[in-house]
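Output the structure for:
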Amino acid sequence: MNKAAASVQTEIDAAYLYSQLAAAEDNETIASIYQQMAAIERSHADGMVAKAKEKGEAFELPSPSWRAKTLNRIGKLFGYEYVLDSLMQTEKVLAFKQSSDKVQQNIPLSGAENNHVKILKNLIGADSKISSEKLTSLEGRRHKSVGGNALRAAVLGANDGLVSNMSLVMGVAGATNGETGVLLAGLAGLLAGALSMALGEWISVKSSQELYERQMALEMEEIENNPETEMKELQLIYMAKGIPAEQAEQMAKEVISNPSHAHEVLIKEELGINAEELRGSAWTAAIASFVLFAIGAVIPVAPFFFGTGFTFIIWSIGLSAVGLFLIGAAITLFTGKSIWSSGFRQVLFGLAAAAITFGIGKLIGVNIAG
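Model prediction:
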């Protein structure tokens, strides 16, 4: 795909995702903003195609890419938070490219290059001049989505399991020529790594919850003991978002009149804590981490359930290479890069690590045998 076609594809994908966000959005005002942004992106694509045709590079508007469609499926399943994050990164890249092109052509920057980035920041942060009740409910609803974090955890967990256990298996296979002990070592590596990941995740989630719960308790004490100061802090927070002083003061008074509601708003606005996220189970996170690591770690071990020797080393390497390529392809959901380059890069790095441990194992095996 040439540069012009790639740029058009980016605009088409953005338009598609904005239209999907609009369809999923309950707030009519925000849905309308998404629809208008989709129309703008489509107009950008039309303009690029027309310009390309003038230069003799005729091509038609493409359909949304597999990446855009996959992101939409993730949004439908887990919530559209990750889709918004992905669009934010796309808009930053487009803004940077537009600014760079203007600088190269000695065209003055207008400041409008970053308009879409600013709009998305306001939408993601629910930066609005709507009422305090709408502001709070909108933020709560947005932060319930977990698609982006869940997807990252799945990919990284499986990658850790696959790379680490493949390196271990290849090290033992090199020392023993794929004979005795490879299966046992692989299963031990799977179990040890998965348990370590699960324990680390449990400690991380639990300690974060305990810290946030302590901060939330202190915030509640401040609301009960010094509501005037908390109201002033909330007013300043709203003013920092661009809300006029009088309206910000009125909104702060409305919020502080209800201590439980004020507590919910302040921990979000002042501490950056989303109470919904604290309800997640540390045990659920630990089990998920264990399973994800184990899924990756079992791949290089699987062939040795059926036999030993050089043939099964090759099978292990082959299956691991396929797994690495699929992980690399999944990473493109975050980066937007080519599936092939990302997939083969992952295969190259993973197999390089396996080759090093295989070589070390071979050296150790020869020395012991000698």
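
can we go C-alpha only for contacts and neighbour counts from here?
OK.

what's the distance between Ser204 and Ala217?
Look at Ser204 and Ala217: by C-alpha to C-alpha, to the nearest Å, they are 20 Å apart.

quick one, what contacts Val146?
Each residue near Val146 by C-alpha atoms under 8 Å, 6 or more residues apart in numbering is listed here: 78-79, 81-82.

What is the nearest of the residues you listed to Lys102?
Tyr82 (30.4 Å; C-alpha to C-alpha).

related to what we said a few turns ago, most neighbours among the contacts of Val146, which one is it?
Within these, most neighbours by other C-alpha atoms under 10 Å means Tyr82, with 24 neighbours.

Isn't that residue up against Lys144?
No - counting by C-alpha atoms under 8 Å, Tyr82 does not reach Lys144; the two are 11.5 Å apart.

Now do Glu54: how many residues are near it, please.
Glu54: 10 surrounding residues under other C-alpha under 10 Å.

you'd agree Val347 is up against Leu324?
Yes - at 5.2 Å, Val347 counts as touching Leu324 under the criterion of C-alpha under 8 Å.

In terms of neighbours, single out the busier of those two.
Leu324 (27 against 22).

Pull out the buried residues from the helix or strand where that one lies.
Assigned by DSSP states H and E, Leu324 belongs to helix 310-335. Residues 312-313, 315-321, 323-334 are the ones in helix 310-335 that count as buried (16 or more other C-alpha atoms under 10 Å).

what packs against it?
Other helices and strands packing on helix 310-335, by 3 or more C-alpha pairs under 8 Å, 6 or more residues apart in numbering; DSSP states H and E, are helix 66-78, helix 147-176, helix 282-301, helix 339-369.

Can I get these in TSV including distance to Met231?
TSV is the format used below for these (distance: least, C-alpha to C-alpha, whole Å):
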stretch	distance to Met231
helix 66-78	35
helix 147-176	33
helix 282-301	34
helix 339-369	50
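
Select, out of these, the one closest to Gly242.
helix 147-176 (28.7 Å).

what's the offset of the closest one from the middle of its chain?
Averaging C-alpha positions (C-alpha atoms, centre = their mean, to the nearest Å) puts helix 147-176 19 Å from its chain's average.

let's see this one next to it:
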Amino acid sequence: MTEPTHDEAHGGALGSRLNWLRAAVLGANDGIVSTAGLVVGVAGATENRAALLTAGLAGLLAGSMSMAAGEYVSVSTQRDSERAALALERRELREQPEAELRELTELLEARGLSRAVAREAAEQLTARDALRAHARVELGIDPDELTNPWNAAWASFLSFTVGALLPLLAIVLPPAGWRLTVTVVSVLAALALTGWSSARLGAADPGRAVLRNAVGGALAMGVTYGAGTLLGAAGV
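Here you go, the predicted structure:
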């Protein structure tokens, strides 16, 4: 009999994939809330479709570029830190290999291996690739999969853009009398979906996440609509 195939992802690959998915969901959520708040606020002041479209597009572009730039800077800093840590580890392995071998042995022993087994494993790992062994066990870094700031920037840009398109289209496509209703309903539905998705990815309670998202989005739209209405009534 043949053994059943087993394609389940494990370890760092699965964790990395979940982190990217979670970041994408959160980026889309930010795009939905920020753009919805903006266009609903403008809708409180005017029914002019051109003004709503201009405000929505400006919010989409500004938000997506800001998210991308922020993510690029953040991940670049993380990557620089990872490279610096690897460089330091490489120097220590070159200058004091015995001390590094003892350190690796102690780290493996702390993970539950006996002293003898930890020493043997440390020696084998060091003989195969000392830097990789210390990077993974001591630093928690995979030298072959350092964080990529460009990937992070593009992921944030795209996820924010996708999220922002929903309230933008919802506010400009329907007839004037239906714009606000369609926007509020579609935004709350989308926020419920992103809340459920983020909770499922984090193995948390979906109900609480959905409620938080929906209440937060409704509050944002309510505040901006109130402000827009007051400004519109004042003729600003």
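
Redo the contacts of Val146 of structure 1 as CSV? Include distance to Ala38 of structure 1.
Shown next, in CSV, are the contacts of Val146 of structure 1 (distance: C-alpha to C-alpha, whole Å):
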residue, distance to Ala38 of structure 1
Phe78, 22
Gly79, 19
Glu81, 17
Tyr82, 18
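
and which of these is nearest Ala198 of structure 1?
When the contacts of Val146 of structure 1 are compared against Ala198 of structure 1 (criterion: C-alpha to C-alpha), the nearest one is Phe78, at 22.3 Å.

now that closest one, nearest residue through space, not along the chain?
Take Phe78 of structure 1 and drop its neighbours on the chain: the residue closest to it by C-alpha to C-alpha, 6 or more residues apart in numbering is Gly147, 4.5 Å away.

how deep is the equivalent of that neighbour over in structure 2 tucked in, by neighbour count?
Alignment note (TM-score structural alignment): Gly147 of structure 1 maps to Arg17 of structure 2. By other C-alpha under 10 Å, the residues close to Arg17 of structure 2 number 12.

isn't Gly207 of structure 2 right next to Ser198, touching?
No - at 11.2 Å, Gly207 of structure 2 does not count as touching Ser198 under the criterion of C-alpha under 8 Å.

quick one: Thr161 of structure 2 and Arg22 of structure 2, what's the gap?
Separation of Thr161 of structure 2 from Arg22 of structure 2 (C-alpha to C-alpha) stands at 16 Å.

Please apply the same query to Val33 of structure 2.
17 Å.

Check Asp129 of structure 2 too.
Distance from Asp129 of structure 2 to Arg22 of structure 2, counting by C-alpha to C-alpha: 33 Å.

Neighbour count for those two, which is higher?
Taking neighbours as other C-alpha under 10 Å, Asp129 of structure 2 and Arg22 compare with Arg22 leading, 19 against 10.

Spatially nearest residue to the more buried one, not counting backbone neighbours?
Closest residue in space to Arg22 of structure 2, ignoring its immediate chain neighbours: Ser198 at 6.1 Å, by C-alpha to C-alpha, 6+ apart.

just checking, what residue in structure 1 corresponds to the one you found?
So, by TM-score structural alignment, Ser198 of structure 2 is matched to Ile331.

from what I can see its match touches Trp340, true?
No - here Ile331 of structure 1 lies out of contact with Trp340, judged by C-alpha under 8 Å, at a distance of 11.2 Å.

Check structure 2 for its longest helix and report it.
helix 49-95 (DSSP state H).

how big's the offset between that helix and structure 1?
Aligned to structure 1 and superposed, helix 49-95 of structure 2 gives a mean residue distance of 1.0 Å (mean C-alpha distance after the TM-score superposition for structure 1).

Run the chain-centre distance for that helix.
Centre-to-centre, helix 49-95 of structure 2 and its host chain are 11 Å apart (C-alpha atoms, centre = their mean).

okay, and the helix or strand following that helix goes to which residues in structure 1?
The helix or strand immediately downstream of helix 49-95 of structure 2 is helix 97-110, counting by DSSP H and E. The aligned range for helix 97-110 of structure 2 in structure 1 is 227-240, by TM-score structural alignment.

how about the matching stretch: buried residues?
Here stretch 227-240 of structure 1 shows 227, 230-239 as buried, counting by 16+ other C-alpha under 10 Å.

Identify the residues contacting that stretch?
So stretch 227-240 of structure 1 is in contact with 222-223, 245, 248-249, 251-253, 256, 266, 269-270, going by C-alpha under 8 Å, 6+ apart.

Out of these, the closest to Val117 of structure 1 would be?
Among the contacts of stretch 227-240 of structure 1, Glu269 lies closest to Val117 of structure 1 (C-alpha to C-alpha), at 21.2 Å.

now for the closest one: what does it line up with in structure 2?
Match for Glu269 of structure 1 (TM-score structural alignment): Val137.

so what's its match up against?
Contacts for Val137 of structure 2 were tallied using C-alpha under 8 Å, 6+ apart; they are 104, 107-108.

could I get the residues you listed as JSON lines with distance to Arg79 of structure 2?
Listed next are those as JSON lines, based on distance: C-alpha to C-alpha, whole Å:
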{"residue": "Leu104", "distance to Arg79 of structure 2": "23"}
{"residue": "Leu107", "distance to Arg79 of structure 2": "24"}
{"residue": "Leu108", "distance to Arg79 of structure 2": "26"}
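
Against structure 1, what's the mean shift for stretch 25-41 of structure 2, could you check?
Comparing stretch 25-41 of structure 2 with its match in structure 1 after superposition yields a mean distance of 0.7 Å (mean C-alpha distance after the TM-score superposition for structure 1).

got the buried residues for that stretch?
So, applying 16+ other C-alpha under 10 Å, buried residues of stretch 25-41 of structure 2: 25-41.
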